[in-house]
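Undergrad: compute the structure for the input listed below.
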Amino acid sequence: MKIIISLATHVGLVRSGNEDAIGLLGWALQGHRPNPLTLSMPLGRTHLGLVVCDGLGGHSGGATASRLAAEFLSAHDGGPADGPEERRGLIWRVREAGRRLDRAAEASPDLQGMGTTAVGIEFSPEGTAAAYNVGDSRAYRVTEGMLGRLTTDDRRSEQGSILTQALGGGSDPDPHVFEIVPQLGDRYVLCTDGLTDLVPEEAIAGIVAALSTSEDRFNTEQAAGKLIHLALDAGGNDNVTVAVAEVVAG
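TA: Below you'll find the model as predicted:
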């Protein structure tokens, strides 16, 4: 099997800068990248990390925090497999990402108070994977045509968009981890709240759970672009970042 991944990030219609970042295999995509970048990679041969981060603490600090976390979390050369040791290792790495942000903030007054959300999926050579998050960026999985959320929002809805935990800020977060076994035909969406605060899950499902036919095959690049435009059509009051992936034969 292989996985096709399309990545896009848009500054939105209100903000002047983009504090989001996408990490893939230790490399970060950041800035205004509205045209999706699409890559194809094998599954089951090596570890593969994909993460989306939404920075906090002002443009300079937020952008730095999301980039540093995206690079570190997606670069890990040992991914999750079955068993408690691997799960503990994943939790340690998420917390270590926060500690690295704290050390960077201590070294630069311009970065004081920076932090980021993080949502990611790690695929292992053993054929297993784990979705994880800290904050309110989300991961979804489409399997057998049904959209399911893999992550848990860390925010108090009764107080608006108040995050209950994030990476950085001297905290010791407790990441949510959801272990999965990827199947042929699975689709995944990782996104920031710039999408989910404005676009209902039913609308997201309408795009990423679309049936493929011999004449009209599902396209991750088109899906990522459509999700970005849904957020913009709904006001685009925040940065919006998406990663859309599909497991295919190959």
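
Undergrad: from here on, just use CA atoms for contacts and neighbour counts.
TA: Fine.

Undergrad: middle-most residue in the chain, spatially?
TA: Among the residues of the chain, the one closest to the centroid is Val52, at 2.8 Å (C-alpha atoms, centre = their mean).

Undergrad: quick one: contacts for it?
TA: 20-23, 70, 118-120, 137, 190-192, 241-243 (C-alpha atoms under 8 Å, 6 or more residues apart in numbering).

Undergrad: got the contact list for Val14?
TA: Counting by C-alpha under 8 Å, 6+ apart, Val14 touches 236-238.

Undergrad: ok, and the closest non-adjacent residue to Tyr188?
TA: Arg141 (4.6 Å; C-alpha to C-alpha, 6 or more residues apart in numbering).

Undergrad: tell me the SS of that neighbour?
TA: strand (DSSP: H, G, I helix; E, B strand; the rest coil).

Undergrad: please apply the same query to the one 10 residues further on.
TA: Reducing the assignment at Thr151 to three states with three-state DSSP gives coil.

Undergrad: any idea how far it is from Glu106?
TA: Thr151 sits at a distance of 30 Å from Glu106 (criterion: C-alpha to C-alpha, to the nearest Å).

Undergrad: between those two, which has more neighbouring residues?
TA: Thr151 (23 against 13; other C-alpha atoms under 10 Å).

Undergrad: now for the longest helix anywhere in the chain, which elements pack on it?
TA: Counting by DSSP state H, the longest helix found in the chain is helix 84-107. In this structure, helix 84-107 makes packing contacts with helix 59-74, strand 167-168, judged by 3 or more C-alpha pairs under 8 Å, 6 or more residues apart in numbering; DSSP states H and E.

Undergrad: which strands and helices sit next to the helix or strand just after the shortest one?
TA: I take that to be strand 167-168. Where DSSP states H and E defines the elements, the next helix or strand beyond strand 167-168 is strand 176-180. Under the contact criterion of 3+ C-alpha pairs under 8 Å, 6+ apart, strand 176-180 touches strand 129-134.

Undergrad: quick one: the strand it packs on to strand 176-180, angle?
TA: For strand 129-134 against strand 176-180, the angle by axes from the mean of the first three to the mean of the last three C-alpha atoms, to 10 degrees is 170 degrees.

Undergrad: let's see this one next, to set against the first:
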Amino acid sequence: MPARLRAAAVSDVGEFRAVNQDAAFAASWGAGVADGVGGGPAGDLASAALLHRLAAGSPETRDAEHLASRIRWANWDIGAHTRRDPALAGMATTLTGLWFGGSGELLLAHTGDSRAYLLRDGLLSRQTRDDSLVQALVDQGLLSAEEAAVHPRRNVITASLSGDDEDTVSVARVDAVHGDRWLLCSDGVSDYVPHDELERLLVLAPTPERAADWVVRVALDAGTRDNATAVVCDIVPAPERVSPEAPVFVGAAAARFLEGLDSA
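TA: Reported below is the predicted structural model:
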């Protein structure tokens, strides 16, 4: 049976940041979170520009190669901003997103340290590998996962989208199983909410809207010092005939570029 996403997104600037550099969108055909790279200029512009370019125009995504091409085009748009204004040089963003392909397959795109988790049959599993300094140290056996979680350089990432032709992003095909629940989140959530607590929240929440709200609230209550963003997507049956819905944007993407967005 054909599937679609029932998706909801929530983002909060948090108590310790003046600007929300997280951006997210949710729609029946796709969803994503992008986190502007801290320490660089205009992270909010980078994350919002990327997601709006990806969500603009037709929502159709044929396959993994087509999605990778769309991401490269959106990344070029970040570079265009930098070429117009050299003061923006160095701005960059992470990306973690889900899209349905033309044959009904689900595609997972990822670069940076935003994360995707899958809740299936009550068990939560992490579906992305952080592109980060501490993850590399864990892979080399130099740090434990527990040490990495509190390492002072845990937010140093090794891959992002900055408008450079050399930027990389992975696109993987994953199963679209009815009843699955996906969480896409920024590190303002994953650095502060333990895996077991994320699992508990996602199991208990009756809807994606409630789940996304709970996850962000718990991150804030845990004292996150970053922006906190959660996108929760349920895999549900798709009606035979449905018009593509316009995406809902939150965070930086709700504050920038909404004018002129064509979702038809």
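
Undergrad: please enumerate residues in contact with the longest helix of the first structure?
TA: With C-alpha under 8 Å, 6+ apart, helix 84-107 of the first structure has contacts from 65, 68-69, 72-73, 79-81, 111-115, 167-175, 177.

Undergrad: buried subset of those residues?
TA: Among the contacts of helix 84-107 of the first structure, the ones that count as buried by 16 or more other C-alpha atoms under 10 Å are 65, 68-69, 72-73, 79-81, 111-115, 167-170, 173, 175, 177.

Undergrad: so the aligned residue in the second structure for Glu126 of the first structure: helix, strand or coil?
TA: Using TM-score structural alignment, the equivalent of Glu126 of the first structure in the second structure is Ser103. Following three-state DSSP, the label given to Ser103 of the second structure is coil.

Undergrad: count of neighbours near Ser103 of the second structure?
TA: Residues near Ser103 of the second structure, counting by other C-alpha under 10 Å: 10.

Undergrad: that one and His178 of the second structure: what is the separation?
TA: From Ser103 of the second structure to His178 of the second structure the distance is 16 Å (C-alpha to C-alpha).

Undergrad: Val171 of the second structure too?
TA: 21 Å.

Undergrad: likewise Asp130 of the second structure?
TA: 27 Å.

Undergrad: ok, these two, which is more surrounded?
TA: Taking neighbours as other C-alpha under 10 Å, Asp130 of the second structure and His178 compare with Asp130 leading, 20 against 16.

Undergrad: who touches the aligned residue in the first structure for the more buried one in this structure?
TA: Counting by TM-score structural alignment, Asp130 of the second structure lines up with Asp153 in the first structure. Going by C-alpha under 8 Å, 6+ apart, Asp153 of the first structure touches 134-138.

Undergrad: over to Ser161 of the first structure?
TA: Arg155.

Undergrad: alignment lookup: it to the second structure.
TA: Ser161 of the first structure maps onto Asn155 in the second structure, by TM-score structural alignment.

Undergrad: what about that match, distance to Leu183 of the second structure?
TA: Applying C-alpha to C-alpha to Asn155 of the second structure and Leu183 of the second structure gives a distance of 20 Å.

Undergrad: just Val10 of the second structure next, same as before
TA: From Val10 of the second structure to Leu183 of the second structure the distance is 11 Å (C-alpha to C-alpha).

Undergrad: what sits in contact with each of those two?
TA: In contact with both Val10 of the second structure and Leu183: 230-231, using C-alpha under 8 Å, 6+ apart.

Undergrad: settle it for me: which of those two has more neighbours?
TA: A direct count of neighbours by other C-alpha under 10 Å for Val10 of the second structure and Leu183 places Leu183 higher, at 30 against 26.

Undergrad: relative to Gly32 of the second structure, how far out is that one?
TA: Taken as C-alpha to C-alpha, the span from Leu183 of the second structure to Gly32 of the second structure is 10 Å.

Undergrad: ok, Val174 of the second structure next?
TA: Taken as C-alpha to C-alpha, the span from Val174 of the second structure to Gly32 of the second structure is 15 Å.

Undergrad: those two: which is more packed in?
TA: When Val174 of the second structure and Gly32 are compared for neighbours, Gly32 comes out ahead with 31 against 13, by other C-alpha under 10 Å.

Undergrad: that one sits in which helix or strand?
TA: Going by DSSP H and E, Gly32 of the second structure is part of strand 30-35.

Undergrad: and that strand, how far from the first structure on average?
TA: The superposed strand 30-35 of the second structure is, by mean C-alpha distance after the TM-score superposition for the first structure, a mean 1.2 Å from where its aligned residues fall in the first structure.

Undergrad: aligned to Arg87 of the first structure, what sits in the second structure?
TA: Arg87 of the first structure maps onto Ala64 in the second structure, by TM-score structural alignment.

Undergrad: residues touching Gly235 of the first structure, list them.
TA: Contacts of Gly235 of the first structure by C-alpha under 8 Å, 6+ apart are 13, 198.

Undergrad: what do we get in the second structure for it?
TA: Match for Gly235 of the first structure (TM-score structural alignment): Gly223.

Undergrad: figure out how far stretch 52-67 of the second structure is from the centre of its chain.
TA: Remark: stretch 52-67 of the second structure is offset 15 Å from the chain centroid, using C-alpha atoms, centre = their mean, to the nearest Å.

Undergrad: let me fix that: stretch 239-250 of the first structure
TA: For stretch 239-250 of the first structure, the distance to the chain centre is 10 Å (C-alpha atoms, centre = their mean).

Undergrad: buried sites along that stretch?
TA: 239-248.

Undergrad: closest to Glu221 of the first structure among those residues?
TA: Val244 (7.5 Å; C-alpha to C-alpha).

Undergrad: who are the contact partners of the closest one?
TA: 5-7, 187-190, 220-221, 223-224.

Undergrad: let's go with 6 Å and repeat that
TA: 5-6, 188-189, 220, 224 (C-alpha atoms under 6 Å, 6 or more residues apart in numbering).

Undergrad: before we move on, back to that, ok, now which ones touch the aligned residue in the second structure for the residue nearest to Tyr188 of the first structure?
TA: With TM-score structural alignment as the criterion, Arg141 of the first structure lines up with Leu118 in the second structure. Each residue near Leu118 of the second structure by C-alpha under 6 Å, 6+ apart is listed here: 124-125, 182.
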